[in-house]
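In: let's see this in three dimensions:
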Amino acid sequence: MNKLNSLLKRESKANNATCALESPEEVHQRDKSKIRLVVSIAIVLPLIIALYHYLPGLVDAFTYNFINLKPASHLGAAINFFFYDTIKILILLFLISSLMGIINAYFPVDRLRIYLTTKKMYGLEYFFASFFGAVTPFCSCSSIPLFIGFVKGGIPLGVTFAYLITSPLVNEVAVAMFLGLFGLKATIIYAGSGILMGMIGGIVLGKLKLDKYLSDWVRQIQENAIQENEEWNSEKMPFLDRLPAIIKDGWDIVRKVLLYVIIGIAVGAAMHGYVPENFFADFLSADKWYAIPLAVILAVPMYANAAGIVPVIQVFVAKGVPLGTAIAFMMAVVGLSLPEATLLKKVMKWKLIGVFFGIITLFIIVLGYLFNLVL
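Out: Predicted structure coming up:
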């Protein structure tokens, strides 16, 4: 820790020296850029909020008046669904991704790793790891590099699993889409239960002492890891200087998941417009005790991130599938996929993968039944 403090002081002095070398004209230009940024946000943000507020009427006018589709037709219902949900979800996704970018900027993973390995947390480390998984925009496969970083940093395996469980299940993508599609109550229950599942799953997996089932490659990394130098000086940067990068990162998240959003909503729109009302209800209806386990089993061969699957879940619910069953299906798709198992083989032995998948499957099924009781 003393080494880190020394590094921080040296870099802070270097930054101060760099600032001192700036000419008055450069300082003035930087200040003008900040003013332009603030003015742009002050103008654009209300416009985005207004667009979101008036979006239903605008989409109806475009679908039914401008391109003259009939509201009662299959094509009209599908096109209206597609445009409305795409624009709404992208707006929410950009705003929430930017907000999460601010959180991530001041709560970076490297500092979390150091904090969890140097402080006595009395069990709160599972909450922090699970919460961090919730605010990072990663699917199950892209979460694995951070999983390796956690293990390399010496974080206990149970705490690392708490992150790995929650990261694909709950993130700003899923929260933004849930908020827009299912409302505040369902969003809070979904996000809270996902974080809770990560905590409990991490505690259970940690108690099982499964470190010996990490792959030989990861164990070698763990044994030979050398703590990397941390660039903590970035935390000293003023907020307005960091804001352009945060906004850019928020847009990058939207850009990277845009294809998944469009594909997912397109599938959902087709189902919304053309699939018979009782098609899904016949298989996953509330009066069938096996509906939730069946939904989870059917989801495992599939793979999608939250952006791609949530619009499909909306259509499931519209067709009569209970929301709890639909959420269980979504959690299984994003958190228990075969591609994830394949990638996990790089860092775990099959026995550990089996235990991990088995426990999470059980938790998702239990949550599905609980969701159906409270939603």
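In: when you work out contacts or count neighbours from here on, use the C-alpha atoms and nothing else.
Out: Fine.
In: show me what the strand or helix carrying Phe128 is packed up against.
Out: Phe128 is part of helix 124-135, with elements assigned from DSSP states H and E. Taking 3 or more CA pairs under 8 Å, 6 or more residues apart in numbering; DSSP states H and E as the contact definition, the neighbouring helices and strands of helix 124-135 are helix 74-106, helix 157-169, helix 184-207.
In: just those helices: most buried one?
Out: Mean neighbours per residue, mean count of other CA atoms under 10 Å, is largest over these for helix 157-169, with a mean of 29.
In: following it, which helix or strand shows up next?
Out: Next in sequence after helix 157-169, counting helices and strands by DSSP H and E, comes helix 172-182.
In: to compare against the first, here's another:
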Amino acid sequence: MFEIYKSLADYLVYQVLHLPPNQQLALAFHFFIYDTLKIFTLLTLVIFLISLVRSYFPIEKTRHILSKHRVVALPLAALLGVVTPFCSCSAVPMFIGFVEAGIPLSAAFTFLVASPMVNEVALGLLISVFGFKVAAAYLTFGIAVAMLSGFLIGKLKPENLVEDYIFQLKVGETKERELTLKERLNYAAENVKAIMSKIWLYITVAIFIGGFIHGYVPENFVEGVVKGASFLSVPLAVAIGIPLYSNSAGILPVIQALISKGVPLGTALAFMMATTALSLPEFMILKQVMKPKLIAMFAIIVATSIVMAGYLFNLLF
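Out: Below you'll find the model as predicted:
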């Protein structure tokens, strides 16, 4: 399938637009056309499949499992984050729901990290851009970062740093019925439509930026910046990523272009993790439900875990 997309990109760029091969504009256009087709195709397939799996685990059932089986609460919360495509801001209401349901704070924070950073959108894009091996590694490291962060925060016993009213909220349970296979397929299809309608513009703009970087930013410029930072390139990437706000759909095509210019994979993916799992808008929302000390603890622990993952990525790839 992807060979067809490559042939189509070749035809449009070199035959229709008559751009000379290896010209900067030609490289940028080819990158944009090929990656747009490839990313949207794989993203649609991955979102559909994971949405189908998610239909078997509605949120009330998941909350019940997490509160009942606390020994496995951390991995379950991380896995729930994988199949829940929230950005860092929209994951906060789910975090509140977990806390008021009596789910341990360690599991609630694990979900808060995993949901925006590791989900079907991120995995679909990673598979389309870097292949299954890197996507599997990112999934493993992402879950590890989320679980480690949740575990460490839980060990600090931060209950007194969460606003009292959160523990007093009662969302209530809704009775859920078993869905038929047709209803599950319809749910998956509707979920694809809903998610893609929200992120298609971000992806298109990001691919356009990635195409510009791919075609016009000199390799020696990027390599010079990375080599100048040397060992500090990973924490520097995380520090730069935290003030930014993006989702995986918006940032990954840019990451791809940077890597093509010489940025190490671990450094680039650490930057991606930071922009998706930590953001200033998220901190502003969290300020309504927890005290600044806990927000600072959360940010430091997650950022440190991401830096560790970035270094490991660089060692392995």
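In: re earlier: which part of structure 2 lines up with the helix or strand following the helix holding Phe128 of structure 1?
Out: Next in sequence after helix 124-135 of structure 1, counting helices and strands by DSSP H and E, comes helix 140-152. Alignment of helix 140-152 of structure 1 against structure 2: residues 88-100, by TM-score structural alignment.
In: circling back: and the angle from the helix holding Phe128 of structure 1 to helix 140-152?
Out: The directions of helix 124-135 of structure 1 and helix 140-152 differ by 150 degrees, with axes from the mean of the first three to the mean of the last three CA atoms, to 10 degrees as the criterion.
In: buried stuff in helix 124-135 of structure 1?
Out: For helix 124-135 of structure 1, the buried set under the neighbour-count rule, 16 or more other CA atoms under 10 Å, comprises 125-135.
In: next: stretch 206-223 of structure 2.
Out: 206-215, 217, 219, 222-223.
In: surely Val171 of structure 2 is in contact with Gly97?
Out: Yes - with contacts defined as CA atoms under 8 Å, Val171 of structure 2 counts as touching Gly97 at a distance of 7.0 Å.
In: tell me the residue in structure 2 aligned with Phe82 of structure 1.
Out: Using TM-score structural alignment as the criterion, Phe82 of structure 1 maps onto Phe32 of structure 2.
In: not counting its neighbours along the chain, what's nearest that match?
Out: The shortest distance from Phe32 of structure 2 to any residue other than its chain neighbours is 5.4 Å, reached at Gly211 (CA to CA, 6 or more residues apart in numbering).
In: which residue lines up with that neighbour in structure 1?
Out: Across the alignment, which pairs residues by TM-score structural alignment, Gly211 of structure 2 is matched by Ala269 of structure 1.
In: what is the strand or helix carrying its match packed up against?
Out: Assigned by DSSP H and E, Ala269 of structure 1 falls within helix 239-274. If you count contacts as 3+ CA pairs under 8 Å, 6+ apart, helix 239-274 of structure 1 packs onto helix 24-60, helix 74-106, helix 306-318.
In: now that helix and helix 172-182, what's the angle there?
Out: Angular relation of helix 239-274 of structure 1 and helix 172-182 on a 0 to 180 degree scale: 50 degrees, by the same axes, to 10 degrees.
In: average distance between helix 239-274 of structure 1 and structure 2?
Out: Here helix 239-274 of structure 1, set against structure 2 after superposition, deviates by a mean of 1.1 Å using mean CA distance after the TM-score superposition for structure 1.
In: what's downstream of that helix, the next helix or strand?
Out: Proceeding N to C from helix 239-274 of structure 1, the next assigned helix or strand is helix 279-284, under DSSP H and E.
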